[in-house]
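> Starting from these lines, generate the structure:
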Amino acid sequence: MITSILVTGEGSSDMGGSNNGHSISSGASYNLGPMALLAVRLLRNILPTWNEEYLDFQSPNNWMTCISGNELANQTKTLSKYRPSKKIQKGYSEHANRAFAMANYAQQHGHQLAIYFHDTDKGDFDALRDALRLGFSSVENVQSVPMLPKPTSEAWLICGRKRDPYAHCTALETQLSGNDAASAHNAPKKVLGQLLGLKAGAEPTTEQQYAEAEVVDIACINMPSYNQFKTDLTTAIEGVCGHGTARTL
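This next block holds a predicted model:
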């Protein structure tokens, strides 16, 4: 049964974080970010019904804990074990080590599930996911999930906001830039801002993105990076609750 989840991300605009300056937060000290909310919505729809009853989905911060990337980096100083190799491409060993540290922390503190968020940006999706899975695999009894939007989390929200909502969203993964400093027509934050009616070049606030995460149709987004997250989340849920117990959207 899943009763406690550990998450990490890049900041307030994705998985959220502490509102009191601490590196690890939960309950009233944890502000969920837009992607944490999206993960919660998916979790609620995939969990077996009997497990859903044990979680208060009106207050997910009471059973979620957020650990910052900086804290994971600090923990890897004593736990670090991965270096670039045939299994890990150059530039991705840091993620493998952080994934190892995260799964280790989850195991020690009774979290059954861990979700590691990171935008793919301009990197290689498969290399990043493989590095995380390698780090996760070093720790037993914790189900860990990579959450890797391509190129960034805004692309998933844009899918439901563009002129033809939810249609041909796969193209967004290559049409949008992984660089926030890109031009207004393909920088994800700026494109989302335009779709929300903001002035040219303006980027949506975390609150505005959270509002989008509340209403986007989680069953209609059809993008490779999003679908992979759903698949990995389903596998992790069944790793805890039993094979064949997960529901489908």
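> all contacts plus neighbour counts: C-alpha atoms, from now on.
Will do.
> where exactly do the strands run in this structure?
5-8, 16-18, 24-26, 30-32, 64-67, 113-117, 143-147 (DSSP state E).
> want to try JSON lines for the ones you listed, with distance to Ala187 and mean neighbour count as columns?
As requested, the strands of the chain are arranged in JSON lines below (distance: least, Cα to Cα, whole Å; neighbours: other Cα atoms under 10 Å):
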{"stretch": "strand 5-8", "distance to Ala187": "24", "mean neighbour count": "25"}
{"stretch": "strand 16-18", "distance to Ala187": "21", "mean neighbour count": "25"}
{"stretch": "strand 24-26", "distance to Ala187": "31", "mean neighbour count": "21"}
{"stretch": "strand 30-32", "distance to Ala187": "24", "mean neighbour count": "23"}
{"stretch": "strand 64-67", "distance to Ala187": "27", "mean neighbour count": "25"}
{"stretch": "strand 113-117", "distance to Ala187": "20", "mean neighbour count": "25"}
{"stretch": "strand 143-147", "distance to Ala187": "20", "mean neighbour count": "26"}
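> let's see this one next to it:
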Amino acid sequence: MITSILVTGEGSSDMGGSNNGQPISTGEFYNLGPMALLAVRLLRNILPTWNEEYLDFQLPTEWITCISGNELANQTKTLGKHRPSKKIQKGYSEHANRASAMANYAQQYGHQLAIYFHDTDKGDFDALRDALQLGFSSGDNVQGVPMLPKPTSEAWLICGRKQNPYAHCSTLETQLSGNDAAAAQNAPKKVLAQLLGLEVGVEPTTEQQYAEAELIDVTRINMPSYNQFKTDLTSAIEVICGHGTARTL
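From the prediction side, this is the model:
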């Protein structure tokens, strides 16, 4: 049964964060981010109906705790370090270490599920996911789920906003750039801004992205990076709640 979730991300525009300056936040002190909301909405569609009784989906901040990336980095100092190896490509060991710290914290404080958000940007999706899974494997009784939009979270939101919503969204992963400084037709933030009718040079705010995460149909997004998150989340739910209990979309 899932009653408590731990999340981490890159900042307020994805998983959200503390509103009182603390590295770990929950309840009234946690501002839910757009991607955290999307994860909550997807979770509700996959979670077995009997588990819904134990989670108030109107107040997800009551059962979600957010831990900052900096805090995870601090906690890795007291844990064994992952080094580049056959299992971890060079440049990804930091993520494995943070995932280990996250699994350790989740286990210590009774969170059954941990979701680690990070934009793929210009990195290697498989290498990043492999590093996170290796890090998560150090935690007993905790299921870790990588949430890795490719190239960035805006691409997922663009899928539901473009001229033909939800159609051929997989192409966004190769057409869009992981560089915010890219040309207007390739930079995810700029493309989303255009779709929202914002002035040139104005980027979507966290609040505007949150509104998009509220409106998007989480069951219709069809992109490799999103589908992998959905698959990993489903697998985690089945380990926690029992094989065959997760609902299919």
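> How close are the two chains, by TM-score?
The TM-score (TM-score structural alignment, normalised by the length of the first structure) is 0.99; 249 aligned residues with a Cα RMSD of 0.6 Å.
> Let me have the strands of the first structure in CSV, adding distance to Leu157 of the first structure as columns.
Output for the strands of the first structure, formatted as CSV (distance: least, Cα to Cα, whole Å):
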stretch, distance to Leu157 of the first structure
strand 5-8, 20
strand 16-18, 16
strand 24-26, 25
strand 30-32, 16
strand 64-67, 22
strand 113-117, 15
strand 143-147, 14
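> Lys77 of the first structure: which of those is closest?
Smallest distance to Lys77 of the first structure across these (Cα to Cα): 15.9 Å, for strand 64-67.
> compared with the second structure, how much does the closest one deviate?
Its aligned residues in the second structure lie a mean 0.1 Å from strand 64-67 of the first structure after superposition (mean Cα distance after the TM-score superposition for the first structure).
> outside of that strand, which residues touch it?
Defining contact as Cα atoms under 8 Å, 6 or more residues apart in numbering, one finds that strand 64-67 of the first structure is touched by 4-8, 15-18, 23-27, 30.
> change it to 10 Å
3-9, 15-18, 22-27, 29-32, 36, 40, 102, 105-106, 111, 113-116 (Cα atoms under 10 Å, 6 or more residues apart in numbering).
> so what's Gly197 of the first structure up against?
Residues near Gly197 of the first structure by Cα under 10 Å, 6+ apart: Pro204.
> So it versus Gln208 of the first structure, what's the distance?
Taking Cα to Cα, to the nearest Å as the measure, Gly197 of the first structure falls 11 Å from Gln208 of the first structure.
> do the same with Gly21 of the first structure
Applying Cα to Cα to Gly21 of the first structure and Gln208 of the first structure gives a distance of 22 Å.
> And these two? Which one has more around it.
For the pair Gly21 of the first structure and Gln208, the greater number of neighbours falls to Gln208 (15 against 9), based on other Cα atoms under 10 Å.
> Quick check, the more buried one in contact with Asp14.
No. Contact between Gln208 of the first structure and Asp14 fails when scored by Cα atoms under 10 Å: they sit 12.0 Å apart.
> list the residues that contact both of these two?
By Cα under 10 Å, 6+ apart, the residues touching both Gln208 of the first structure and Asp14 are Pro34.
> Do you have the helices of the first structure handy? List them.
34-46, 49-52, 69-79, 93-108, 125-136, 153-161, 172-175, 188-195, 206-215, 224-241 (DSSP state H).
> average offset between the second one and the second structure?
Looking back up the chat, that one is helix 49-52 of the first structure. Looks like 0.4 Å for helix 49-52 of the first structure (mean Cα distance after the TM-score superposition for the first structure).
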